[in-house]
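J.: Sequence first, predicted model second:
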Amino acid sequence: MLLPHNPNAFTRSPLDRASLNRKDEAWLKKALADDQALLLPFNKGRPYLYESGGKLFLRWLATHVYELYADKNLPLIFLGIDKNGDPNFACEIGDPAELGDLGFFEELRPAAPRLEYDKLPIVGTARALFEWHGRNRFCANCGTPSRVVEGGWVRKCDACAAEHYPRVDPVCIMVPTFGDKCFLGRQKPWPRGMHSALAGFIEPGEAIEEAVARETLEEAGLKVKEVEMHSTQPWPFPHSLMIGVLCEVEDDKETVDTTELESGRWFTREEAKLLIAAKHPECWAPPSFAIAHQLLKTWSER
């Protein structure tokens, strides 16, 4: 469902999730048997793709592939209905070789920058759901194996009748600013020169603004005095919701916690523009499909 503009990848899905139909097993069965229904195969969380003209595209297949080659021990997910009125599904394929040379399975994170932008919300939703199912096969209430219902959107425990719904992990991600410069950090595993926004999980009982202040203080020793909401981004690695903010801090006297970050540095507005354009002589920022890029871009253009 398309809502007001959001600049981030994995948002503004073109599908109608048709969530009211998930409980209707007869409807789901009929939708799967529809001649126009589409199936997106996955293998170990990797979507099925093909390449054309240097770009990557989702390789949709007919839904009879589910009966022939899907791993029936893993969920069949009803993703929604596309603009043509066709049902869209996703499943896990046990043996990639069964599909021949129609395409290839590729890790989503490196593939995302080259994928069809309007399809990222679809493939991201599917990947996040598969990841959640893989981590929640047993009832959290009594420990009994649970089963998949409602088109892959619920797990039900037949032993204690508990129902478990997919969860997302809220993460605050922020660019601290002071005057005409912003602070970015880098982690040791990152490629040389990469700097990005600060980030951290929001804790129970904590408001977004409080989490921003805590994480900024913990990671960089900077005290936040103002928080400005920017945008959000579903992030399917594994199943987070990134809550992006710009935050003004009291001063530029950072103290980097080296258990959290390897280092950090201030960038002027002009340097931030060079980062966004991938023209900075020493450093670089995350690509445009990451919310950190959009945060930095918004600030640099003010």
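T.: Received, thanks.
J.: When you work out contacts or count neighbours from here on, use the C-alpha atoms and nothing else.
T.: Fine.
J.: Secondary structure element holding K297?
T.: helix 291-300 (DSSP states H and E).
J.: Give me the buried positions along that helix.
T.: Within helix 291-300, the residues scored as buried using 16 or more other C-alpha atoms under 10 Å are 291-297, 299-300.
J.: Use this one as the comparison:
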Amino acid sequence: MRTAEQVTFGGSGLNRAAEIRGDAAALARAMADPAARCLLMWRGKPLLRGDGLDALGLIGMDHPLLSAGLGKAIREPVLLGVEEGGAAIFAHDISRWEPEVLDYGALGSFVDGSEQRHPDLPDDTAFGELRRVMTRLSPRDAELAATAKAIIGWHATHRFCARCGAESVIAQAGWQRDCAACACHHFPRTDPVVIMLITNGDAVLMGRSPGWPEGMYSLLAGFIEPGETMEAAVRREVMEEAGVPVGAVRYLASQPWPFPASLMFGCAGEALAREITIDAKEIEDALWVSRADMMTAFAGEHPTIKPARKGAIAHFLLQNWLADTLD
């Protein structure tokens, strides 16, 4: 689809500068460049700035927090990429910092509205939940934040070699982990997921998971299994979750989704029947929603249905379906 890369976290064209990841001298020069900047991350939250927290709060590479040893999984910056002028952008984890006041109940909730402000950072900055601000960020800031969250999260969960169990070490400017014990190399994990706009006539199939806000429905989704095509995964997941057979399937758009490490493949599928039989272990409910009802839901005027979260590819696909711009 023509608008595919307008999805949140997509389309900024970041130069990831893979050619300098293994070049120690080039990395040292990039870090010493006065124009280089760093994105601080705290427990998966990027540092944001501004009255509306609508931009990344990038700091200089000489900031004391970068040498304070506050990272949990890694203690050194990760190279995110290089801007057009040549200045590098890094990410650095300070998750071992403990704010004086911390609402543990808000952390990790569906809508985490809490903000954490570090005393050594500017007053107009705060660490905020990426899902809450993702639609307010520029495409470049969104891509940087998603990349930083995903790569630092990968290091936090993959400290040990999957082959022999020994602790591995960071390499390639954060894009690899090496095991000295068995010489195995490990690379960032990305989990492929299909999310599908299943239609029949003028209606779309929607489902909801337990724990979602009341009335919220989204498109069905599921992980692609080994040895499976995207098309087969779409048909299998819809049948497993809702008991609806699907015929023709086509790819629409993709979205990196760093919660924690997925790549969402948006697909369109044609349902061959409308009867729904849900698997209660998979989803809480499923229903067919007409185009008219979905338009009412998007306008915030439907009495029972709330649409998918803004910024998620489900919202993006539904929006394009309503506008007739899927091609």
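T.: Sure, I can see it. Quantities reported herein were computed from a predicted structural model and do not represent experimental measurements.
J.: Mind checking the TM-score on these two?
T.: Superposed pair, TM-score by TM-score structural alignment, normalised by the length of structure 1: 0.93. Supporting alignment: 299 aligned residues with a C-alpha RMSD of 1.8 Å.
J.: So what's the residue count around the residue nearest to P139 of structure 2 when sequence neighbours are not counted?
T.: Closest residue to P139 of structure 2 in three dimensions, ignoring its sequence neighbours and counting by C-alpha to C-alpha, 6 or more residues apart in numbering: S12, at 5.2 Å. S12 of structure 2 is flanked by 16 other residues according to other C-alpha atoms under 10 Å.
J.: Pull out the buried positions in stretch 134-145 of structure 1.
T.: 137-139.
J.: Between those residues, which sits nearest L40 of structure 1?
T.: R137 (22.1 Å; C-alpha to C-alpha).
J.: May I have the secondary structure class of the residue nearest to P139 of structure 2?
T.: coil (DSSP: H, G, I helix; E, B strand; the rest coil).
J.: Give the equivalent position in structure 1 for it.
T.: Alignment note (TM-score structural alignment): S12 of structure 2 maps to S13 of structure 1.
J.: cool, and P307 of structure 2?
T.: Aligned partner of P307 of structure 2 by TM-score structural alignment: A285.
J.: Ok, P46 of structure 2 next?
T.: By TM-score structural alignment, P46 of structure 2 lines up with P47.
J.: Check the gap between the match of S12 of structure 2 and I122 of structure 1 for me.
T.: Distance of S13 of structure 1 to I122 of structure 1, given as C-alpha to C-alpha, to the nearest Å: 6 Å.
J.: From F104 of structure 1, how far off is the residue nearest the centre of structure 1?
T.: Nearest to the mean C-alpha position of structure 1, by C-alpha atoms, centre = their mean, lies W235 at 1.7 Å. W235 of structure 1 is 23 Å from F104 of structure 1, where distance means C-alpha to C-alpha.
J.: returning to that earlier point: which residues touch the match of P307 of structure 2?
T.: Counting by C-alpha atoms under 8 Å, 6 or more residues apart in numbering, A285 of structure 1 touches 194-196, 275-276, 278, 293.
J.: now H230 of structure 1
T.: Contact analysis of H230 of structure 1 by C-alpha under 8 Å, 6+ apart lists 243-246, 295.
J.: go with 7 Å
T.: H230 of structure 1 makes contact with 244-246, according to C-alpha atoms under 7 Å, 6 or more residues apart in numbering.
J.: Also W153 of structure 1?
T.: Counted by C-alpha under 7 Å, 6+ apart, W153 of structure 1 has contacts 165-166.
J.: excluding its backbone neighbours, what's nearest N21 of structure 1?
T.: W27 (6.8 Å).
J.: so which strand or helix has the one you found?
T.: helix 25-33.
J.: Now that helix on structure 2. Mean distance?
T.: With mean C-alpha distance after the TM-score superposition for structure 1, helix 25-33 of structure 1 departs from structure 2 by a mean of 0.8 Å once superposed.
J.: buried stuff in that helix?
T.: In helix 25-33 of structure 1, counting by 16+ other C-alpha under 10 Å, buried: 28, 31-32.
J.: In CSV, list those residues along with distance to H64 of structure 1.
T.: Formatted as CSV, the buried residues of helix 25-33 of structure 1 follow (distance: C-alpha to C-alpha, whole Å):
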residue, distance to H64 of structure 1
L28, 14
A31, 12
L32, 8
